[in-house]
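Chemist: only geometry, no sequence info:
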């Protein structure tokens, strides 16, 4: 499974490859000042003008700029708790990356080869900073199930994930609210019954301790924790809709990742729409563990 650092590193790598291709194959520069000019232009952003991009280069640029913007926004949201110098360094570097692709300002690079080298160094610098702060260095594993995951397999004490024996299941306010609604309002009796069963189990686990601090449900292996605060929708990804429960769930997941940068964090969902949104947001996810096979006693007497 890809960790958040893996996902960010992969996105930065794709931006680096496509940005270098844009600069190598389609870009050019010319000096602002020509010999004999009576007026000399001096700019802090550089003394070279970008040449206009050909149609093929504009196509690469058009595809790359939104990817840079999505990546930059995710990094900005996740790095909110980092030291100010680290935040500013990432912001400045990502701005330079975007400027190199947008090519609407001047530059100090004099040749495409020089630009490629400089761009690659910028992208590598972002990855180095991310690795310093986002690399998983603790044994803590946080699994965040959506509502459908708990309905599909409410037997969470038997959940298993490849590669992890110990993990913490984190319940979000959105999921708990949806469970309460499902147990009463869903048209399907089976769903109402499962939602009721999940809530019953959660209340039973709560007797073992304080859910907000984490309670054991399988000794030394699985703990359960509930998050009380609603997500701050003004400080999350801009495309999240505060009136959409899926987006509120994802916003909470982003906050959990941001507050646990050194831990392995992933969603648990088999909902294809949720998986697509998680992929777009850069959030790792895993499928819901299958329910355990029941062993029935089929012996008879005669």
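Modeler: Perfect, thanks for sending it. Remember, predicted model here, so these are calculated numbers, not experimental data. Numbering: from 1, shown residues only.
Chemist: Please make it C-alpha for all contacts and neighbour counts, starting now.
Modeler: Will do.
Chemist: Helix, strand or coil: sort out residue 21 for me.
Modeler: Using DSSP: H, G, I helix; E, B strand; the rest coil, the structure places residue 21 in helix.
Chemist: okay, now the one to match up with it:
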């Protein structure tokens, strides 16, 4: 008597999954996401163009004649390009000296703010002493005080010390900044305390920990602070306007005033000077862009 053994073949065909209709929602979802992404890019392009429009107008106006700068409607493409404006400006006023003065002030003040800001931030972030948090809160609260509130007392103090009409007054007033301390402290809080503790066990002093360990780890934050301070000092107008009376000490922002006369202003030359004054700031930003973005992204992670 023969028996039949029934086995389930593992290679037996299975029922095919239905095809067609289930793929439609996925295709529709992918198309919708692509449309949304394109719309986002278009919106960002429009916003970027709106932000850059004044700079584009300034760049075009720098190669116009004076009478064509403020025409209504705006003449985006001038009838005649005055490229000689970029050579004439150097002979009309000592523009090279103004640029040199701005460079000197910006570099010195930036170095001092980075030095003092990083040093003070280390104390607030990595050292423990009574009243540390209260002192830090009070120091940071000075950011909310407008400069106009203490502008006159500062000037009186500098006048009493005989520092008016000199770079020393501007350097002393801007060598320290609460914003720089806040920025660096927030970055230092992201550095593990175990690193500092291990360095203390190895015999390093607090100065050594700050200089040999913390600073090398803080390049992105240092670059961010340096870039922000350099741009702020370069674009400062009121400080040099109040404390510098000698034409030989003027910065580039004050130098542009030389093209404003009693009855009219040489608008094209002002635009040309503005373009030239913008070039160093743009170069500094492009050189430190990578560190600047990293510093801003990593600052404030831990409060």
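Modeler: That came through, no problem. For clarity, every value in this text was computed on a predicted model and none was experimentally measured.
Chemist: Just the TM-score for the two chains, thanks.
Modeler: Scored against TM-score structural alignment, normalised by the length of structure 1, the superposed chains reach a TM-score of 0.27; 131 aligned residues with a Cα RMSD of 5.9 Å.
Chemist: buried sites along the helix or strand hosting residue 282 of structure 2?
Modeler: Element membership of residue 282 of structure 2, judged by DSSP states H and E, is helix 267-287. For helix 267-287 of structure 2, the neighbour count (16 or more other Cα atoms under 10 Å) marks 267-277, 281, 285 as buried.
Chemist: where along the stretch 151-300 of structure 1 do the helices fall?
Modeler: 173-185, 189-206, 245-259, 272-281 (DSSP state H, counting those that start in this stretch).
Chemist: circling back to that earlier point, mind checking what helix or strand follows the helix holding residue 282 of structure 2 in sequence?
Modeler: Remark: after helix 267-287 of structure 2, the chain's next helix or strand is helix 289-298, criterion DSSP H and E.
Chemist: How about that following helix, which residues are buried there?
Modeler: Quick answer for helix 289-298 of structure 2 (16+ other Cα under 10 Å): 289, 291, 292, 295, 296.
Chemist: With stretch 182-196 of structure 1 instead?
Modeler: The neighbour-count check on stretch 182-196 of structure 1 (16+ other Cα under 10 Å) flags 182, 183, 191, 192, 193, 194, 195, 196 as buried.
Chemist: The last one: what's it in contact with?
Modeler: Translated: residue 196 of structure 1. Applying Cα atoms under 8 Å, 6 or more residues apart in numbering to residue 196 of structure 1 gives the contacts 179, 180, 183.
Chemist: other SSEs contacting the lengthiest helix in structure 2?
Modeler: In structure 2, with assignment by DSSP state H, the single longest helix is helix 23-61. When contacts are defined as 3 or more Cα pairs under 8 Å, 6 or more residues apart in numbering; DSSP states H and E, helix 23-61 of structure 2 sits against helix 267-287.
Chemist: Which elements pack onto the helix it packs on?
Modeler: Using 3+ Cα pairs under 8 Å, 6+ apart, helix 267-287 of structure 2 sits against helix 23-61, helix 85-92, helix 219-234.
Chemist: Kindly reformat the ones you listed as a markdown table containing mean neighbour count.
Modeler: Listed next are those as a markdown table, based on neighbours: other Cα atoms under 10 Å:
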| stretch | mean neighbour count |
| --- | --- |
| helix 23-61 | 13 |
| helix 85-92 | 14 |
| helix 219-234 | 22 |
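Chemist: between those helices, which one is nearest to residue 153 of structure 2?
Modeler: Closest to residue 153 of structure 2 of those is helix 219-234 (Cα to Cα; 20.8 Å).
Chemist: And for that closest one, what's in contact with it?
Modeler: With Cα under 8 Å, 6+ apart, helix 219-234 of structure 2 has contacts from 102-103, 105-107, 109-111, 113-114, 118, 180, 183-184, 187, 281, 284-285, 288, 291-296, 299.
Chemist: After that helix, which helix or strand is next? Please name it.
Modeler: Going down the chain from helix 219-234 of structure 2, the next helix or strand is helix 238-243, by DSSP H and E.
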